[in-house]
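Undergrad: Prediction below, plus the sequence it came from.
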Amino acid sequence: MMRSTQVVNFIHGINEGDAYMSRTKEKAGPHDVVVRARQAVIDRSDLEPPGVAFLYAAPGAMPTAVQFGQSVSTITLQFSKDTIPSWEWDAESGLYKRKQDNGEWDVDEAGNVLTAVNIIVQITPETTLFGNVKFVPKAETVGTGVGYVSTGGKTFPMVWSKTDRNAFTTYSFQDENPIRLAPGNTWIELVPTKGKFSTEPALR
């Protein structure tokens, strides 16, 4: 599936990917493969940069969620009965902080809590590869559906749309006016339609 896309693949054990891959003893397989991403980007500078994925509020203007959304301190996402991560709004830093299923902070290898400026929750139909529940779930991101965007401690409902697998996903109001984010990193959560999205306080 990855190899049939229109992007260049660097895959361990296949084609030119091995030149940029190594294994670390710090993790168990298959999660022990490390990629030299910076070098891959340098070596393939002939590739065109990707298009614009998001729209941002102009300098001095408010992002969509801040302007129209409701104040929300906690965003909880239920992917399955055992997978229920959440995001906590931290007003002091102006960032959302991610928690794992057990309520502990989700951290990187250095122990820093994972954070985001914008959170996009995309409610997405889900199938399983090979039609077997024992295999990896597959988010069906081509089509349209509902979702939520969170910025600056506020959350606002929106609509997502993707016309085909090569197109960028667009995020908009019900009237198709585009959603605008705040400058900074954005975390997209693909919550299955059988899952659950909830907030504290609850959205009205």
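TA: Done, it's in. Model, not experiment: these values are computed from the prediction.

Undergrad: rest of the way, CA atoms for contacts and neighbours
TA: OK.

Undergrad: I'd assumed S73 was in contact with T199.
TA: Yes: with contact defined as Cα atoms under 8 Å, T199 reaches S73; the gap is 7.4 Å.

Undergrad: Overlap of the contact sets of those two?
TA: Listed as contacting both T199 and S73 by Cα atoms under 8 Å, 6 or more residues apart in numbering is no residue at all.

Undergrad: let's bring in a second one:
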Amino acid sequence: MTGQRGTRRPGRVLTAVLCAVTAAGLYGCSDPGPREPSPTPTPSPATTPPSTTAPAPSTTAPAPAGRSPLTGLPTRPAPVVAVKIDNVPAARPHTGLGAADLVYVEQVEGGVTRLLAVYSSRLPELTGPVRSARESDISLLAPFGEPVLAYSGAQTALNPLLNAAPLHLVTETTAPGAFRRSPDRAAPHNLYVRPERALATDPSPENAQDIGFRFGSAPPGGTPVDTSTVRFPAARYTFTWSAADHAWRVAMDGREARATDSGPLTPETVVVQRVTIRPSDFQDRFGAVSPYTETTGSGTALVLRDGRSYEARWSRPTPDAGTTFTTPDGAPLAFAPGQTWVVLAPRG
């Protein structure tokens, strides 16, 4: 990788890039287990008390001035830094995830997952471990405008697509001062990025913008739940409602997920977005097929907030559009203000 910024192109070029049949893969890190549909919510025997979090004032319009379009919470306008994060057991516990506005869970080779953490409201001192980008990241980040993307590298065939995308690319090669290697972990699970330094490499950063999410009070109905589990071929996520935190505690592969700098991971909203995950035409260096996660289109979802689950529909009609979530009758479905995790789960 020699260039830091993908060339800004008209929307038709971006659409062509997003539709290209190319993928990248560097590591397949785990033996795959049986594929199972997900999620599996567990009903709670008691009704959860109403949220004490102050809702955003509207569920049908973008966040007003003074509130983040990514969290619905009061904040000053700030640009976006996205970081591709390793998530095999050797990469845990993570650093910096508690400060993310938004965390995406994506399937990669071998049925394991990686995370794409999006920062704007707060920038942690360090985040990681940082790993390689995938073709799916280009489409996933398109609604954010031209964010910084920090990652460890990519397959050679993917580099032209990354360079052509509306992303400010930051790697250890292009910005060595933004990264550090931890002496406490073995490579490749020891690379961390300083988000503030990564952002400083962008001469014209764009502030966070509306990506389709809405925040506010919960819709009527829903099903009380204690836990909900999402399964990938070789990874498992369980979200357990914590009334004390008024948030969901995250477990990965049966163990509580924690950040080294902030403790347990506790998103206020979890979205299980059921998507098509198809094989690409490319393989990683070990021969494993690189999957492609399709996030343009429409489908069903499960939204977890305030100790309840809500069946939903998601829609993203074009590659540069945001993703909207609605109730089955078409009303906007508001998220709880705070951190959101979006689990891009395989359709059942």
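TA: Yep, that arrived. Keep in mind that what you see is a predicted model, and the values were worked out from it rather than measured.

Undergrad: Go ahead and confirm I119 of the first structure touches T151.
TA: Yes: if you go by Cα under 8 Å, I119 of the first structure and T151 touch, sitting 6.7 Å apart.

Undergrad: Aligned counterpart of G152 of the first structure in the second structure, please.
TA: Using TM-score structural alignment, the equivalent of G152 of the first structure in the second structure is D306.

Undergrad: before we move on, what about H12 of the first structure?
TA: Checking TM-score structural alignment: H12 of the first structure goes with E172.

Undergrad: a strand runs through that match, doesn't it?
TA: No: assigned with DSSP: H, G, I helix; E, B strand; the rest coil, E172 of the second structure falls outside any strand and is coil.

Undergrad: Test my guess that it contacts A178.
TA: Yes: if you go by Cα under 8 Å, E172 of the second structure and A178 touch, sitting 7.2 Å apart.

Undergrad: For the counterpart of T324 of the second structure in the first structure, give me its contacts.
TA: Under the alignment by TM-score structural alignment, T324 of the second structure pairs with T170 in the first structure. Neighbouring residues of T170 of the first structure by Cα under 8 Å, 6+ apart: 53-54, 160-162, 178.

Undergrad: Likewise for A198 of the second structure?
TA: Contacts of A198 of the second structure (Cα under 8 Å, 6+ apart): 81, 148, 150, 170, 175, 178.

Undergrad: which residues of the stretch 101-250 of the second structure fall in helices?
TA: 135-141, 159-164, 195-200 (DSSP state H, counting those that start in this stretch).

Undergrad: Show me the one of these that comes nearest E106 of the second structure.
TA: helix 135-141 (8.6 Å; Cα to Cα).

Undergrad: okay, now L116 of the second structure: neighbour count?
TA: L116 of the second structure: 28 surrounding residues under other Cα atoms under 10 Å.

Undergrad: swap in G287 of the second structure?
TA: So G287 of the second structure, with other Cα under 10 Å, has 12 neighbours.

Undergrad: Check D253 of the second structure too.
TA: 14.

Undergrad: who's in contact with the residue nearest to it when sequence neighbours are not counted?
TA: Leaving aside its sequence neighbours, D253 of the second structure sits nearest to R236 (Cα to Cα, 6 or more residues apart in numbering; 4.8 Å). Listed by Cα under 8 Å, 6+ apart, the contact set of R236 of the second structure reads 229-230, 252-254.

Undergrad: which of those still touch in the first structure?
TA: Among those, the contacts conserved in the first structure (both residues aligned by TM-score structural alignment, their matches' Cα atoms under 8 Å) are 229-230, 252-253.

Undergrad: So what's the residue count around the residue nearest to M2 of the first structure when sequence neighbours are not counted?
TA: Spatially, and ignoring its direct neighbours in sequence, M2 of the first structure is nearest to N9 (7.4 Å; Cα to Cα, 6+ apart). Neighbour count for N9 of the first structure, taken as other Cα under 10 Å: 14.

Undergrad: how much space is there between N9 of the first structure and F68 of the first structure?
TA: 40 Å (Cα to Cα, to the nearest Å).

Undergrad: OK, contacts around F79 of the first structure?
TA: 191-192, 194-196.

Undergrad: which of those are also in contact in the second structure?
TA: Shared with the second structure, among the contacts of F79 of the first structure: 191-192 (both residues aligned by TM-score structural alignment, their matches' Cα under 8 Å).

Undergrad: out of the contacts of F79 of the first structure, which are inside helices?
TA: Among the contacts of F79 of the first structure, no member falls in helices (DSSP state H).

Undergrad: so can I have CSV of the contacts of F79 of the first structure showing distance to K138 of the first structure?
TA: Formatted as CSV, those follow (distance: Cα to Cα, whole Å):
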residue, distance to K138 of the first structure
V191, 11
P192, 10
K194, 13
G195, 14
K196, 17
